[in-house]
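**Q** I would like to see how this sequence folds:
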Amino acid sequence: MEFIAVLLVAVALIIVVTLAKAVRIVPQQRQDVVERLGKYKRTLNPGLNLLVPFVDAVRTKVDMREQVVSFPPQPVITSDNLVVSIDTVLYYKVVDAVRATYEIANFIQAIEQLTVTTLRNVIGSLDLERALTSREEINRHLSGVLDETTGRWGIKVTRVEIKAIEPPASIRDSMEKQMRAERDRRAAILTAEGHKQSQILTAEGDKQSAVLRADGDRQARILQAEGQAKAIRTVFDAIHTANPSQKVLAYQYLQALPQIANGTANKVWIIPTELTKALEGMGGALGGLSRMVGDEPAPEAKHSAGEVEREAAEAAQAAAIAAQQIHDEVRVAEAQATGGKVPQGLPAPEPVSPASLVSDPVDQRERA
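**A** Down below sits the predicted model:
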C-alpha cells in the first residue's frame, strides 16, 4: 500500500511538472525565442502558448519596447587637437527578436562601441567651436550610421542625443573670459548708444530753445524798432507842423550836442579857443545892443557904435565858423559809429549867417 501511494504521488508530480513545461504565458510587448533540441523552432507571441515538454525550451526573452541607454563620457579629439568629453544617450527598440538573438551576442555592447567609434569620427572632423554649435548635425549623422549598421541585427535606433560636451578646464576659462568680454562689449555699445541718444535729444532741446529765444528777441527788436519809428515820426511831424525858424533849429542843435557826447561810445571833441572868444564877443555885442534899444546910449557908446557893430559881426562870423566845424565833426563821428552809413533822420539845420545873428527884426525896426 505504501508503495502504491508513493508511486501515485510521483506520477502526479510528473504530470504537474509536465503541464508547467508545456504551458507558457508571454506578457504584452515581449517575445520569447523557442528552440527544440537546440535549434530555433519558433517565436512565442504575447498570450498563452503550448510547448512540447522536455523538448522545447525558451532561449531568450526579448523586450520589444523602446529602450534608453546612457553611455559614460567618452574622450574625443577635435580637429584642432583639443580633448573633449562627450556624453551620449541612445534610444533604440528591437524589431526582430530572432536576429537580435542569433545575429549578435550582446547588441547593447555592440551599439555602445559603434556609437563611440562613429562619434570620434564625426567630432574628429570638426573643431571645438563647430562641435559646440553643431549638435543637430552630429545627432543626425550618428542616427544615420547606427541605424544602417544595427538594421541587420534586428534593432532600430530611433534617436541619438549628445547630453554634454565638456572641453578642458583651460578652454572653459578662456571661453568664460571671451563671453565676459563679449558681454562687456555689448554693454559698452548699449551705454554708448544711450549716451548718444541723450546727447542728440539734449542738442535738439537746446536747438529749439535757442530758436525760440532768437525768435522772441527778434520780435522784441521789431516791436522796439516800430516804437522808435513811431516816436521819430511823431516828432518829425510835430516839427514840420510847427515850422520853426532856423535860429530855433540851430539852438536845439547846440542843446543836443551834450546828449550826443553822453553816449556809451568814446568821443573826442576838439573845441577851438576862438569859439569861446566868439561867444564872449557875441554876449558883449548883444548886451550893447540891448542897452542901445532899452536905455539911453552912453556918450562913449555913441562914438564907438561903428566899432561895436564891427566887433559883433566878427564874433558872429567866428561863432558860425566854429559851429560849422562842430557840425562837420559830429557828422564824421556819426558816420564812423554807423559803419559809413549816414543815418536817416531830421535834416541838418542850415548854417546861421553872422548877419542873422547880429541883425534882429526888432533891432531893424528900431533903426528904421
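**Q** going forward, measure contacts between C-alpha atoms and count neighbours the same way
**A** Will do.
**Q** where exactly do the helices run in the stretch 201-350 of the chain?
**A** Secondary structure of the stretch 201-350 of the chain (DSSP state H, counting those that start in this stretch): helices at 246-261, 273-294, 299-303, 305-337.
**Q** okay if I get these as TSV plus mean neighbour count?
**A** As requested, the helices of the stretch 201-350 of the chain are exported to TSV (neighbours: other Cα atoms under 10 Å):
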stretch	mean neighbour count
helix 246-261	13
helix 273-294	16
helix 299-303	11
helix 305-337	17
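**Q** To Asn106, which of those helices lies closest?
**A** helix 305-337 (113.9 Å; Cα to Cα).
**Q** so how far is the closest one from its chain's centroid?
**A** 73 Å (Cα atoms, centre = their mean, to the nearest Å).
**Q** Likewise for stretch 38-51?
**A** 78 Å.
**Q** Which residues does that stretch contact?
**A** Contacts with stretch 38-51, where a contact means Cα atoms under 8 Å, 6 or more residues apart in numbering, come from 21-35, 57, 98.
**Q** Any chance of a markdown table for the helices of the stretch 201-350 of the chain, columns distance to Gln228?
**A** Output for those, formatted as a markdown table (distance: least, Cα to Cα, whole Å):
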| stretch | distance to Gln228 |
| --- | --- |
| helix 246-261 | 17 |
| helix 273-294 | 35 |
| helix 299-303 | 53 |
| helix 305-337 | 18 |
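**Q** Which members of the contacts of stretch 38-51 are positioned in helices?
**A** Within those, residues falling in helices by DSSP state H are Lys21, Ala22, Val98.
**Q** Setting aside sequence neighbours, what's the nearest residue to the second one?
**A** Counting by Cα to Cα, 6 or more residues apart in numbering, Ala22 lies nearest to Leu51, which is 4.4 Å off, once chain neighbours are set aside.
**Q** Likewise for the last one?
**A** If you skip the residues right next to it in sequence, Val98 has Val33 as its closest partner in space, 6.7 Å away by Cα to Cα, 6+ apart.
**Q** Here is a second sequence; please produce its structure as well for comparison:
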Amino acid sequence: MDYGFIALIVIAVLFVLSGIVTVQQGYISVITMFGKYRRIMRPGLNIKIPFLEKVYSRVSIQNRSVELEFQAVTIDQANVYFKSMLLYSVMNEEEETVKRVAFKFMSERELMQALVRTIEGNIRSYVATRRQAEVLGLRREIVEYVKVEIDQTLETWGYHLLDLQINDITFDQAIIESMSRVVASHNMKAAAENEGQALLITKTRAAEAEGNAIKIAAEAERQAAQLRGQGVALFRQEVAKGMSEAAEELKQANLDTNVILFSMWTEAVKNFAEYGKGNVIFLDGSPDGMQNTMQRIMGMMQMGNNSHEKR
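**A** Predicted coordinates:
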C-alpha cells in the first residue's frame, strides 16, 4: 500500500473542504484576498480559494432595532426625556451597498454609536426650536423631521431608516407637577363655566315658566271675573224682568205690589237660614223693622224708575 498516495488524497480532500463556505439565510459574507475586497457570498453553499480568500465580515440584511434614551432641552430651557425605538436595515443586497456596509465602519459598535448619536442630534436640534408646551403634540413631526434629515446620511453608509417610534416623552418632576396644576385649573375653569351656563339656563327656564304661569293665571282670572260680571248682570236682568212681570200681573188683579217686596223679604230670610252654615245673622223681625226695610226697598226702586225715566 502506497501511504504517500493516501496522504496526498487526504490532503487534497482537506484542501477542498477548507474551501467550502456556508452562508446562513439573512446574511451576506464579504470575501477579501490579500486584504483587498474581492467578492461577496450569498446565502447557501459557496466555494472560496483556501488559504487565500478570507471571510472579512458577515453583513446582516435583516431588519434590526435599537432602543434609545436621551435628553433634549427646549427653547424655554425645559428638560425633555425621550424613549424611542429605531428600526433600520441594509438598503438592498447589491454588491456596492454591501461593500459600503462592510467597510464604512470598523465594527458594529462604531456603527451603532454613529447611528444613535446622529438621531439624537437631529431630535435635539428640532426640540431646541420648540417650547415645552408644544413638545407633547409633536411626536409625528419629530419623526418626520428626523427621517428627512437622516435618510441621506444613512444612505451613504448603506442603510435605510425604516421606522422611528417615540414611545415616551417626559419632563422634570417640577414641570410635570406644574403642568398638572395648569390642566387642573383649566378643567376647574371649564367646569365652572359649564355650571354657570347650566344654572343660567335653569334660572331662565324657571323664570319663563313662572312668567307663563302668571300670564295664564291672570288670563284665567280675567275671564272668570268677566264671566262673573256677566252672570251678575244677567241675574239682575232676570230679577228685574221677573219683578216687572209680577208687578204687572198684580196690577191687573187689583192687588198691592208690596206683596212682591214682602215675598222677596221672606225669600231672603229663608236663604239666610238655609245657606248660613251656622253663622249668626241678626235681622230685625219686628213689624216696624220689616216696614222700614220695605220702605227702603221701595225707595231704591223709585230711584231706579226715576233714573230710567230721565234717560
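**Q** quick revisit: to which residue of the second structure is the residue nearest to Ala22 of the first structure aligned?
**A** Under the alignment by TM-score structural alignment, Leu51 of the first structure pairs with Lys48 in the second structure.
**Q** element containing the residue nearest to the spatial centre of the first structure, please.
**A** The centroid of the first structure falls nearest to Gln197 when counting by Cα atoms, centre = their mean (3.0 Å). If you go by DSSP states H and E, Gln197 of the first structure is part of helix 169-242.
**Q** What are the boundaries of the helices in the stretch 51-200 of the second structure?
**A** Under DSSP H, counting those that start in this stretch, the stretch 51-200 of the second structure gives helices at 95-104, 108-127, 132-135, 139-157, 173-252.
**Q** How about Thr118 of the first structure: what's its closest non-neighbour residue?
**A** In this structure, Thr118 of the first structure finds its nearest non-sequential neighbour in Leu142, 6.6 Å apart by Cα to Cα, 6+ apart.
**Q** Quick check: the aligned residue in the second structure for that neighbour vs Gly231 of the second structure, distance?
**A** Taking TM-score structural alignment for the superposition, Leu142 of the first structure sits opposite Val146 in the second structure. From Val146 of the second structure over to Gly231 of the second structure the distance is 94 Å, taken as Cα to Cα, to the nearest Å.
**Q** Neighbour count: these two, which is higher?
**A** Val146 (20 against 12; other Cα atoms under 10 Å).
**Q** you'd agree the more buried one is up against Ile123?
**A** Yes: counting by Cα atoms under 8 Å, Ile123 is a contact partner of Val146 of the second structure at 6.6 Å.
**Q** Identify whichever of the helices of the stretch 201-350 of the first structure lies nearest to Glu193 of the first structure.
**A** helix 305-337 (51.5 Å).
**Q** Beyond the closest one, next helix or strand please.
**A** Counting by DSSP H and E, the next helix or strand C-terminal to helix 305-337 of the first structure is helix 354-358.
**Q** Now do that following helix: which range of the second structure does it align onto?
**A** Alignment of helix 354-358 of the first structure against the second structure: no match, by TM-score structural alignment.
**Q** Where does the residue nearest to Asn258 of the second structure when sequence neighbours are not counted fall, secondary structure wise?
**A** Using Cα to Cα, 6+ apart and skipping residues adjacent in sequence, the residue nearest Asn258 of the second structure is Met294, 8.0 Å away. Assigned by DSSP H and E, Met294 of the second structure falls within helix 287-310.
**Q** Flag every buried residue along that helix.
**A** Thr293, Met294 (16 or more other Cα atoms under 10 Å).
**Q** residues contacting Leu223 of the first structure?
**A** Leu223 of the first structure neighbours (Cα under 8 Å, 6+ apart): none.
**Q** Would you mind finding the match for it in the second structure?
**A** Using TM-score structural alignment, Leu223 of the first structure pairs with Leu227 in the second structure.
**Q** what about its match, distance to Phe235 of the second structure?
**A** From Leu227 of the second structure to Phe235 of the second structure the distance is 12 Å (Cα to Cα).
**Q** again, but for Gly158 of the second structure
**A** In terms of Cα to Cα, Gly158 of the second structure sits 115 Å off from Phe235 of the second structure.
**Q** One more: Glu141 of the second structure?
**A** Going from Glu141 of the second structure to Phe235 of the second structure by Cα to Cα gives 92 Å.
**Q** Kindly report the same for Val59 of the second structure.
**A** Using Cα to Cα, we find Val59 of the second structure at a distance of 119 Å from Phe235 of the second structure.
**Q** quick one: which of these two has more around it?
**A** Using other Cα under 10 Å, the more surrounded residue of Val59 of the second structure and Phe235 is Val59, with 19 against 12.
**Q** Let me know the helix or strand that Thr43 of the first structure is in.
**A** Using DSSP H and E, Thr43 of the first structure falls in strand 39-44.
**Q** buried set for that strand?
**A** Tyr40, Thr43, Leu44.
**Q** From these, pick the one nearest Val11 of the first structure.
**A** Leu44 (29.0 Å).
**Q** Out of the helices of the stretch 51-200 of the second structure, indicate the one that is most buried.
**A** Across the helices of the stretch 51-200 of the second structure, averaging neighbours per residue (mean count of other Cα atoms under 10 Å) puts helix 95-104 on top, at a mean of 18.
**Q** elements contacting it?
**A** strand 27-33, strand 53-60, strand 79-90, helix 139-157 (3 or more Cα pairs under 8 Å, 6 or more residues apart in numbering; DSSP states H and E).
**Q** Let's see that with 7 Å instead.
**A** Counting by 3 or more Cα pairs under 7 Å, 6 or more residues apart in numbering; DSSP states H and E, the packing neighbours recorded for helix 95-104 of the second structure are helix 139-157.
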